[in-house]
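**Q** Below are the sequence and a predicted model; questions follow.
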Amino acid sequence: MSRYFIEVFGRVQGVGFRYFVEYTAKAFHITGWIKNCEGGSVMMEVQGKSDNVILFINQVKKGNRFAKIEDITCREIGPISKEKNFRVIY
């Protein structure tokens, strides 16, 4: 089980990016959360099987058709036990 803190920079707010990430997380059986940041970026924590997390991150780097990803940072962090789903935080 792997867990990452990820921050995505670019045109990622107001373009449905969080919902794209939520849908993608569910497709890859990823748990965690995502939220907008004040500076215009989006941050998230994601957790799942290592292979699934890598596939998920690769999809996030592509974004949806409205987002424009300029940069992404990933840092591995400790897993959280008993987390069951992925959610958008407002």
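**A** It's in.

**Q** Going by C-alpha atoms from here, please, whenever you check contacts or count neighbours.
**A** Fine.

**Q** so what does the lengthiest helix in the chain touch, helix or strand wise?
**A** Assignment by DSSP state H gives helix 50-62 as the longest helix of the chain. If you count contacts as 3 or more C-alpha pairs under 8 Å, 6 or more residues apart in numbering; DSSP states H and E, helix 50-62 packs onto helix 17-27, strand 68-77.

**Q** Tell me who's in contact with the residue lying closest to Cys74 once chain neighbours are set aside.
**A** Distances taken as C-alpha to C-alpha, 6 or more residues apart in numbering place Ile6 nearest to Cys74, at 4.5 Å, with adjacent residues excluded. Ile6 is in contact with 43-46, 72-75, counting by C-alpha atoms under 8 Å, 6 or more residues apart in numbering.

**Q** Included below, for side-by-side comparison, is a second structure:
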Amino acid sequence: MKKRVHIFVSGKVQGVFYRDFTKRQAKRLNIYGWVRNLLDGRVEVVAEGEEEDLKKFIEELKKGPPAARVFDIKIDWQEPTFEFTDFEIIY
């Protein structure tokens, strides 16, 4: 079943290739959406895909790339909008 998640990741997640890591994981799991840095130091992710794939995606986001340190992750499950055709980094 297709789902959508809106995620906020806190910790040492900027300047450590977290967005690139997120995009690579999304591509690997056939997930669509976007990722961006926020001014307060968090990373925001909006993603759509199969529920099981999104669960795997979230587990990867909890780990992050080697230089990252994830302290907290907020997840809001939503109904999909099917607005995405790719996964991109927003600057």
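**A** Everything's here; your move. Treat the numbers as computed from the prediction; the structure is a model and nothing was measured.

**Q** where does the TM-score land?
**A** Superposed pair, TM-score by TM-score structural alignment, normalised by the length of structure 1: 0.96. Supporting alignment: 90 aligned residues with a C-alpha RMSD of 0.8 Å.

**Q** rewinding a little: hang on, the residue nearest to Cys74 of structure 1 is in a strand, isn't it?
**A** Yes - checked against DSSP: H, G, I helix; E, B strand; the rest coil, Ile6 of structure 1 lies within a strand.

**Q** and it, what pairs with it in structure 2?
**A** Under the alignment by TM-score structural alignment, Ile6 of structure 1 pairs with Ile7 in structure 2.

**Q** rewinding a little: what separation is there between the residue nearest to Cys74 of structure 1 and Ile72 of structure 1?
**A** Remark: distance between Ile6 of structure 1 and Ile72 of structure 1 (C-alpha to C-alpha, to the nearest Å) = 7 Å.

**Q** Same question for Gly32 of structure 1.
**A** Using C-alpha to C-alpha, we find Gly32 of structure 1 at a distance of 17 Å from Ile72 of structure 1.

**Q** who has more neighbours, those two?
**A** A count of neighbours by other C-alpha atoms under 10 Å puts Gly32 above the other of Gly32 of structure 1 and Ile72, at 21 against 16.

**Q** Please confirm that the more buried one is located within a strand.
**A** Yes - Gly32 of structure 1 forms part of a strand when assessed by three-state DSSP.
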